[in-house]
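Peer 1: can you look at this prediction? I've put the sequence above it.
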Amino acid sequence: MKGKVALSGMAFYGYHGYYTEENKLGNHYTVDLEVETNFTKMDDELESTINYETLYTSTKEVMLKPLKLLETLAYLIAKKILQDNAAAIKVRVKVIKHQPPIGGLCESASAELELER
């Protein structure tokens, strides 16, 4: 049976951005992640699903590397999730940058994508 494992609101501080100031000062980010899989056994064992602790660790590894674009972050997170989890079929990632430097008030900017095996 098909199902999903999700993590919402993972909070990170990172040095991502196109402008030099963003790379020096950093910013707050939130990542939402949804992973589609097949639940072949419902035996109440961790090995029968995708471990969300592993999903967090994979996401954190990508978030630690400074990059210019939110789209690149989302893509690399999705790619890593698929590489690290053989049972993952499809990954949806949303990366949110809080209070982006756009010359005015803005709560957040985001990029979202899906990547399939």
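Peer 2: Happy to help now that I have it.
Peer 1: only C-alpha atoms from now on, for both contacts and neighbour counts.
Peer 2: Noted.
Peer 1: so where do the helices sit in this structure?
Peer 2: Ranges of helices within the chain are 20-25, 52-63, 70-84, based on DSSP state H.
Peer 1: distance to residue 12 and mean neighbour count added to these, as JSON lines?
Peer 2: Shown next, in JSON lines, are these (distance: least, CA to CA, whole Å; neighbours: other CA atoms under 10 Å):
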{"stretch": "helix 20-25", "distance to residue 12": "14", "mean neighbour count": "13"}
{"stretch": "helix 52-63", "distance to residue 12": "7", "mean neighbour count": "16"}
{"stretch": "helix 70-84", "distance to residue 12": "12", "mean neighbour count": "20"}
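Peer 1: pasting the second one now:
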Amino acid sequence: MKNSIALNEMIFYAYHGVRECEKEQGQRFILNFKAEVDFEAAAVNDDLNKTVSYSEVYKVIRKIVEGNKYDLLESLAYKIICDLFTEFSLLDEIEIEVKKPMVPIPGILSSASVKMSRRRTEVEQNA
């Protein structure tokens, strides 16, 4: 990525998972967002209107994570990517990582996660 913006370790309480107890009780999810964006004009002119607002990106992600229930983290990540491309025309490539710290696996691990990245053209082809 030539120029990128990122939001790191966002924490949300949500109700995603295959098991009914996950959908009823909920748990914490930790998300990382990174996007390629041409913000040269914003940097030169110190102009927020020529780049993408971190706070607006955060609002879109929060709305999706907290407002819906998904069985799969993969589906959640894909929905976030699609909606961000729809909302922000300056984004060229997006990477989303979704971590689930309290994964119901009998074993010792800190989290399960998915990481997905897509270019705008890839998402537009699948629409």
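Peer 2: Arrived safely. Values in this document were obtained by computation on a predicted structure and should not be read as measured data.
Peer 1: out of the helices of structure 1, which gets nearest to residue 100 of structure 1?
Peer 2: Each of these has some distance to residue 100 of structure 1 by CA to CA; the shortest is helix 20-25, at 9.2 Å.
Peer 1: show me where structure 2 has its strands.
Peer 2: Per DSSP state E, structure 2 carries strands over the ranges 4-14, 27-37, 91-100, 112-119.
Peer 1: ok, average deviation of the last one from structure 1?
Peer 2: The reference is to strand 112-119 of structure 2. Mean deviation of strand 112-119 of structure 2 relative to structure 1 after superposition (mean CA distance after the TM-score superposition for structure 1): 0.6 Å.
Peer 1: ok, now the first one?
Peer 2: Once the two structures are superposed, the average separation between strand 4-14 of structure 2 and the matching residues of structure 1 is 0.5 Å (mean CA distance after the TM-score superposition for structure 1).
Peer 1: what of the second one?
Peer 2: For strand 27-37 of structure 2, the mean distance to aligned residues of structure 1 following superposition is 0.5 Å (mean CA distance after the TM-score superposition for structure 1).
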